[in-house]
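Chemist: Below are the sequence and a predicted model; questions follow.
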Amino acid sequence: MENITTTLLEALNSTVIAAATTMSTTTTSTTSNIMEWPLDVITNNSHDRDTMSLIITPLALASKHSKHHHNIHPEIVTPVTLSSEWSRLSRLIFLTILSVIGSIGNIFMISSVMIEDHLKKAGNSLIVNIGLTDLVVTIVVIPISIVSLLAMNKDDDVAPLSVCKFQWFLAACAFLVSVLTLAVTSIENYMRLCTTQDGTQQWFSRSNVTAIILLIWFIGCVASGLQYVYDVSFDYCKRKDDNNSNLLPFETGVLVTLILLPLLITFLVHIRIIIDAKKFMSQPSFKPNATYKSDFSLVRSNFYSFLTFVLFWLPFGIAFAISVTTSPKNISDKVFYFTSWIGMTKSCFHNIIYCITNRHFRNAYVNLFNYCCCKTTVSTTRRRNNDVTRSDVRVHIIPGYNMYSYTSPQRATHGHSWAKRECHEL
């Protein structure tokens, strides 16, 4: 009998140990302690086994639930919805502020060239083109993230892959168009200041500038559209590491021909403009007129705009170079996507550079602000001949509504000499 009892106990012991080992691999470390239980505890009566199961089962379930919860809610950083460390409301407020401020500033920047007489030149259409690229970011790219945050479920922080690809297509297109436009703008500024006016009118007439702008947009859309349609680019949204070596020649070609070379040309041409302009001004026989000084001030603002562009996009350029040439794992998603958003926020603050550094843009900004926020009606009165100081002339800043403007029908019917002067008063 003793041998039979011993054999039964050994079989029961081996069975319990095998069951405990299986549970330890699927649940938590708490259940793995079953293997260390003594045999007399396991072979106790059924009441003790039921009591023990009531104690162990909640502990195992709680440990398993906590582990599962930890894996579901890690920190998520995506190029569309930013970091999950921030609450959804804070991200919505932040992106909305960027979109509203940037859109208003870019609209002011574009409108300034249209209403300010000193800025109405064919070459300044290139500045308008830069404002359009910034407007694409502030009025389309950033609102895509806002809509994605509003459309997603409460516990979902990952936008669809198609949304990310379309957003990156627009951002990359705006980036390439800005780089090429900055290079062409520097060349136009050099020909305006350092060459004769005939050469400037020949190369940068209204029709030629329009053709150049359309060509720039075509190149930018094609280069960025390849990665959107055919995935002929590095994987910005998923950042996979399996095909970077095959795409390195394409990335190198785009980087050198459409980014590095135009940026280098822009920098060298601006340096040449500064050197030649100072050389001309140092000559005793050279007396710059008001137009030359105004153009030189605008060139200086364009150079500050170029430096701002480089400053905002340089962190992402470094992260991008390390990620493409080595491995995406060397740069975390948080660093990679945050630096890309730093570059895109350039579109929200770029228009402020012209307001600060150029008085013509600053005057146009003030007139636009007064027109949009301060004026509700338009009142016009004829100026008295005997009392000029007490006259009250308030006219519309749009030339078509200004009776003293060169485009108004009132001026066309009067041949007085005083009608040749423009009057823009608010």
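Modeler: Perfect, thanks for sending it. Numbers count the residues shown, from 1 in each chain.
Chemist: going forward, measure contacts between C-alpha atoms and count neighbours the same way
Modeler: Noted.
Chemist: So which residues of the stretch 201-350 of the chain form helices?
Modeler: Remark: helices assigned in the stretch 201-350 of the chain by DSSP state H, counting those that start in this stretch are 206-229, 244-254, 261-282, 290-325, 333-344, 346-357.
Chemist: Between those helices, which one is closest to Ser14.
Modeler: Counting by C-alpha to C-alpha, Ser14 lies closest to helix 333-344 out of those; the figure is 49.1 Å.
Chemist: quick one: the strands in the stretch 51-200 of the chain?
Modeler: Applying DSSP state E, counting those that start in this stretch to the stretch 51-200 of the chain gives strands spanning 77-78, 82-83.
Chemist: TSV for these, including distance to Thr381 and mean neighbour count?
Modeler: Putting the strands of the stretch 51-200 of the chain into TSV (distance: least, C-alpha to C-alpha, whole Å; neighbours: other C-alpha atoms under 10 Å) gives the following:
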stretch	distance to Thr381	mean neighbour count
strand 77-78	59	20
strand 82-83	55	20
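Chemist: what's the spacing between Leu264 and Leu307?
Modeler: Taking C-alpha to C-alpha, to the nearest Å as the measure, Leu264 and Leu307 are separated by 12 Å.
Chemist: And for Lys67?
Modeler: 49 Å.
Chemist: Ok, Tyr337 next?
Modeler: Taken as C-alpha to C-alpha, the span from Tyr337 to Leu307 is 22 Å.
Chemist: take a look at this one as well, against the first:
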Amino acid sequence: MLLLVSTLAALGTLGNIFAIAAVMTEDHLKKKGNVLVVNMMLAGLVVSAGVLPTWVVALLAGWASPTPVCCASWLLTTLAAHCSLLTLPALAWENSARVAGRSMGVVLLAAMVGISWVSAGAITISQWVTGIGPKHCNHQPPAHPAVHTAFTSAVGVMLVAAPLVIALSVHAHTLLAGRGGPRRPLPATMKPPQALTRDLALTGTNLIVTAVVGGCWAAGVAADWWASVSFRYGVAWLPVAAATASGFLYAAHKPFREAYIQLFHYCCCKTSVSLSRRGRGGEAAAAAAAAVAAAARPASDVRVHIIPGYNMYTTASTREHRPPTHTHVKAPRSKDSRRPKHHHKKDVYEL
């Protein structure tokens, strides 16, 4: 179990970070609207980098269930679930506007991101303050079953099921209308066909992510309200699956996949070291040699210069008491100076 949780935490964190880095580095993904994709990845990082390490601590400490970190971990899980579910309709709306040739402003996108986190925080805190939130860490039945059922039903329908259904419907409508389906066509777009094709491909990928990840988030939150005690341990893995798989599902989109490959090569495979020493031919020759080497060297290589360092075997006292030498005064040569000197000390270099 420790190996499984550690692997899921590492894979989930790596996938979410790669997805965020792909949006920041890939030219086709540098769109304002993709900040909503980054927001979903941040919600996944809350679980993969915040919740799963607490599970590792509980396993290493040998705590019995419910563990002392159970409430904190499920508080973060509920926060990430509501934030991700509230981001899905905004992402679907942005994709629909992008395919139709309209672009959302930065202020509107920032408001969407802020509202998703503020609303998720308010919902999560209200659930845990009132004591009618998810009961994963509390095996006792609710004190007021009628109030608990009414609250969970309202929250489950309005804030869990409704955002998921709206996001799936908008994504499906965008794909059908953008590809000339039987639905009402969207307004005419001025985009070239290649850009429109990429936007539709990203919309299809977002539809897959919404169905899989959103379904896991919704099932993990809703089933924990109404499931029996023995079934809650299986339900606890659904948010973990959502946080782990969200970054890797975007590999179905070609720009994301190419960015992942480039990032993997940059981090793991294509890091080479070139060792060089500057010659004594003057600054012009050194600059020319550096220009030729830079032109011949691939862009992904890392060049390391090894320069002569400080001679640690020469103390400050010997340097201070050394007689001064002048370039215009020629020192007399003695018999010892005519003999070849053998230096047994190695050169000292600094990397």
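Modeler: On my side now, so go ahead. Being a predicted model, the structure only gives us computed values, none of them experimental.
Chemist: Pipe the strands of the stretch 51-200 of the first structure into a markdown table and attach distance to Leu98 of the first structure per row.
Modeler: Below are these laid out as a markdown table (distance: least, C-alpha to C-alpha, whole Å):
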| stretch | distance to Leu98 of the first structure |
| --- | --- |
| strand 77-78 | 18 |
| strand 82-83 | 14 |
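Chemist: Out of those, flag the one nearest Leu260 of the first structure.
Modeler: Ranking the strands of the stretch 51-200 of the first structure by proximity to Leu260 of the first structure (C-alpha to C-alpha) places strand 77-78 first, at 27.2 Å.
Chemist: circling back to that earlier point, can you say which of the helices of the stretch 201-350 of the first structure is nearest to Ala159 of the first structure?
Modeler: Ala159 of the first structure sits nearest to helix 333-344 of all these, at 14.3 Å, using C-alpha to C-alpha.
Chemist: what's the angle between that closest one and helix 290-325?
Modeler: On the basis of axes from the mean of the first three to the mean of the last three C-alpha atoms, to 10 degrees, helix 333-344 of the first structure is oriented at 160 degrees to helix 290-325.
Chemist: And helix 333-344 of the first structure, what does it pack against?
Modeler: Judged by 3 or more C-alpha pairs under 8 Å, 6 or more residues apart in numbering; DSSP states H and E, helix 333-344 of the first structure is in contact with strand 77-78, strand 82-83, helix 290-325.
Chemist: Reformat the ones you listed as TSV; add distance to Arg383 of the first structure.
Modeler: Below are those laid out as TSV (distance: least, C-alpha to C-alpha, whole Å):
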stretch	distance to Arg383 of the first structure
strand 77-78	62
strand 82-83	58
helix 290-325	29
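Chemist: and Val137 of the first structure, which of these is closest to it?
Modeler: Closest to Val137 of the first structure of those, according to C-alpha to C-alpha: helix 290-325, at 14.0 Å.
Chemist: elements contacting that closest one?
Modeler: In terms of contacts (3+ C-alpha pairs under 8 Å, 6+ apart), helix 290-325 of the first structure is packed against helix 161-194, helix 244-254, helix 333-344, helix 346-357.
Chemist: And the contacts of whichever helix or strand comes after the last one?
Modeler: Using DSSP states H and E, the helix or strand that follows helix 346-357 of the first structure in sequence is helix 359-369. Taking contacts as C-alpha atoms under 8 Å, 6 or more residues apart in numbering, the residues outside helix 359-369 of the first structure that touch it are 108-109, 112-113, 115-116, 118-119, 354-356, 397, 426.
Chemist: Just the buried ones among those, please.
Modeler: For the contacts of helix 359-369 of the first structure, a burial check counting by 16 or more other C-alpha atoms under 10 Å picks out Phe108, Met109, Ser112, Val113, Ile115, Glu116, Leu119, Tyr354, Cys355, Ile397.
Chemist: picking that back up, any chance of the helices of the stretch 201-350 of the first structure in a markdown table, plus distance to Ser391 of the first structure?
Modeler: Below are the helices of the stretch 201-350 of the first structure laid out as a markdown table (distance: least, C-alpha to C-alpha, whole Å):
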| stretch | distance to Ser391 of the first structure |
| --- | --- |
| helix 206-229 | 40 |
| helix 244-254 | 61 |
| helix 261-282 | 42 |
| helix 290-325 | 29 |
| helix 333-344 | 48 |
| helix 346-357 | 31 |
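Chemist: out of those, nearest to Ile97 of the first structure?
Modeler: helix 346-357 (9.6 Å).
Chemist: Which residue in the first structure aligns with Ala92 of the second structure?
Modeler: In the first structure, Ala92 of the second structure lines up with Ser186, judged by TM-score structural alignment.
Chemist: Its match: neighbour count?
Modeler: Applying the criterion other C-alpha atoms under 10 Å, we find 25 residues in the vicinity of Ser186 of the first structure.
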